[in-house]
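**Q** have a look at this prediction, sequence included:
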Amino acid sequence: MIKKSWLPISVIAIMLFIWELSTRIFQIPDWILPAPTVIIQEALNNWPNYSHHIFSTIQLTILGLVMGIVVGLTVAVILHLLPKVREAVYPIMILSQNVPIIVLAPLLVIWFGFGMTPKLLIIILVCFFPIAVATIDGLRQTSPELIHYMKMTGATKQQIFRKLELPHALPAIFSGLKISATYSVMGAVISEWLGANQGIGVYMTLASSSFRTDRVFVAILFIMILCLFFFAIILICEKALIKWRKEG
């Protein structure tokens, strides 16, 4: 694991070094482009001022991601078990993704107000599509020969789904989950722009309006950290569950 990660870490270190060196050589003002050391210093010194924003975003992200996973998996299973419904609904699902979420957000506020509902809906809309599509594709790629064999042994449709199709689709499902895990943080930040009282999105908006570019980069830094955090959790679950499936 360490041998595989040294290359991207080295590239990131070189980029940060060039960034730091450029800001010093060209004397770029901090309000235009702060140096990495300035950003880290701001992040460390002002943790009490924005820690509650981060925890608020984490709570919103977890709730929205869980709901998005439930919706995505439910839609995928229904469309897989009902082929006629899948043929009718699947193109609509694809078309729905052509509508930018930033355009849809104001409509959700008009329809549902400034409470928690529109924020969760944004995260769900961002998360459910990768999960649903990956799950549908994974379920459909099950070997027809194995399905035929199970039918010959007298297995029911429910048994075929539970013991063959679903385990076979696990790698595809986790691929969708990893994408949604990173998208969920983005969805949470966008939803906080709708008028939340706290959150990384609120902190970023306040920092931008006051030309505190260093604080904007602090917000970006923690967004990246949260994305990696949720991605790592899904990766750990994937290794544990698929390993268990193989051992079983």
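**A** Okay, I see it.
**Q** C-alpha only now, for contacts and for neighbours.
**A** Will do.
**Q** what about residue 107, how many residues nearby?
**A** Residue 107 has 12 neighbouring residues, counting by other C-alpha atoms under 10 Å.
**Q** now do the same for it: helix, strand or coil?
**A** helix (DSSP: H, G, I helix; E, B strand; the rest coil).
**Q** look up how far residue 201 lies from it.
**A** 19 Å (C-alpha to C-alpha, to the nearest Å).
**Q** repeat that for residue 166.
**A** 37 Å.
**Q** what about the two, which has more around it?
**A** Applying other C-alpha under 10 Å to residue 166 and residue 201 shows that residue 201 carries more neighbours, namely 28 against 18.
**Q** pull out the buried residues from stretch 154-161.
**A** 160, 161 (16 or more other C-alpha atoms under 10 Å).
**Q** adding another structure so you can compare the two:
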Amino acid sequence: MVLILVAATWDLVVHLAHVQDYIFPSVENVFRSLYKNWSSVLGSATWITFQEMLFGFLISIAVAVIIALSLHSSATLRGAIYPLLIGSQAVPIVVIGPILAIIFGYGITPKLIIVAISCFFPIVVNLVDGLASVDPDLIKVMRTLDGSRLATLFRVEVPSALPSFFSGLRIAAVYAPIGAVFGEYAGSQNGLGYVLIQATPQLNSDLVFAAVLLLTVMSILLFMLLSFLEKICCPWAGKGKK
């Protein structure tokens, strides 16, 4: 209902104010452009950007899990590396993109790296916090049962940290399309970011909005998929919530 209300207001303002399409297209023109350009431009571009989002996101998960487990296992590593991770987020992605394009070319590699850089930090932070917030009584029980450090980690700490881990994944899912577009801005020959670069100077606003719509839909679908996986992997996390 909210989306319908927003779309109706959007169209009403455009038609009553006689706004030109190249400035702000109507919803009808956006969907018409989506249909008209799907087979020629948007279909292949969406597939390219989707691959960059997905594989870059998976890389970020692997890197984030390794880093988080390392930081949790060693206070020395946490004190040495954690500030560096925070500092790394101060470096603008728009600066890193062209450098990676120079090093790796215009292929998919620099896009995957940029998506991974964009996504890994919230996963690391949430997983580290989740591992550190385990009920101390559970740790005491494992020690009483003579459980090893590895057994305590994988039988108690990791399961307890899963809700925090998935919270980080959902946050990172929002950044995945942003990283992919930034990577395509830095240098690409296809993808939705490339479509935006080509359509903006031509004042082809309906195509720009169609590309943005596709990016939004992919981000929402990835978010919903992660929420579904969370219910499967840790169904206890939702108990007690109204």
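**A** Okay, I see it. Keep in mind that what you see is a predicted model, and the values were worked out from it rather than measured.
**Q** gap between the corresponding residue of structure 1 for residue 96 of structure 2 and residue 187 of structure 1?
**A** Counting by TM-score structural alignment, residue 96 of structure 2 lines up with residue 104 in structure 1. Look at residue 104 of structure 1 and residue 187 of structure 1: by C-alpha to C-alpha, they are 12 Å apart.
**Q** now do residue 36 of structure 1
**A** Taking C-alpha to C-alpha, one finds residue 36 of structure 1 at 26 Å from residue 187 of structure 1.
**Q** check the offset of the top helix by length along structure 2 from the chain's centre.
**A** Taking DSSP state H as the criterion, structure 2 has its longest helix at helix 43-73. Averaged C-alpha coordinates place helix 43-73 of structure 2 at 8 Å from its chain's average position (C-alpha atoms, centre = their mean, to the nearest Å).
**Q** immediately after it, which helix or strand?
**A** Going down the chain from helix 43-73 of structure 2, the next helix or strand is helix 75-88, by DSSP states H and E.
**Q** so how far does that following helix sit from its counterpart in structure 1?
**A** Compared with structure 1 after the fit, helix 75-88 of structure 2 shows a mean deviation of 0.9 Å (mean C-alpha distance after the TM-score superposition for structure 1).
**Q** and for stretch 120-129 of structure 2?
**A** Superposing on structure 1 places stretch 120-129 of structure 2 at an average distance of 0.6 Å from its equivalents, by mean C-alpha distance after the TM-score superposition for structure 1.
**Q** what range does that stretch cover in structure 1?
**A** Under TM-score structural alignment, the match for stretch 120-129 of structure 2 is residues 128-137.
**Q** next: stretch 148-161 of structure 2.
**A** Counting by TM-score structural alignment, stretch 148-161 of structure 2 lines up with residues 156-169 of structure 1.
**Q** what does the matching stretch contact?
**A** By C-alpha atoms under 8 Å, 6 or more residues apart in numbering, the surrounding residues in contact with stretch 156-169 of structure 1 are 135, 137, 138, 139, 140, 141, 142, 147, 150, 151, 245.
**Q** what about those, which one has the most neighbours?
**A** Of the contacts of stretch 156-169 of structure 1, with other C-alpha under 10 Å as the count, residue 135 tops at 29 neighbours.
**Q** burial of the nearest residue to that residue once chain neighbours are set aside, as a residue count?
**A** Nearest residue to residue 135 of structure 1, sequence neighbours excluded (C-alpha to C-alpha, 6 or more residues apart in numbering): residue 173, at 4.9 Å. For residue 173 of structure 1, the neighbour count with other C-alpha under 10 Å is 24.
**Q** where's residue 173 of structure 1, which helix or strand?
**A** Short version: residue 173 of structure 1 belongs to helix 166-192, going by DSSP H and E.
**Q** check the mean deviation of that helix from structure 2.
**A** Helix 166-192 of structure 1 differs from its equivalent in structure 2 by a mean of 0.8 Å after superposition (mean C-alpha distance after the TM-score superposition for structure 1).
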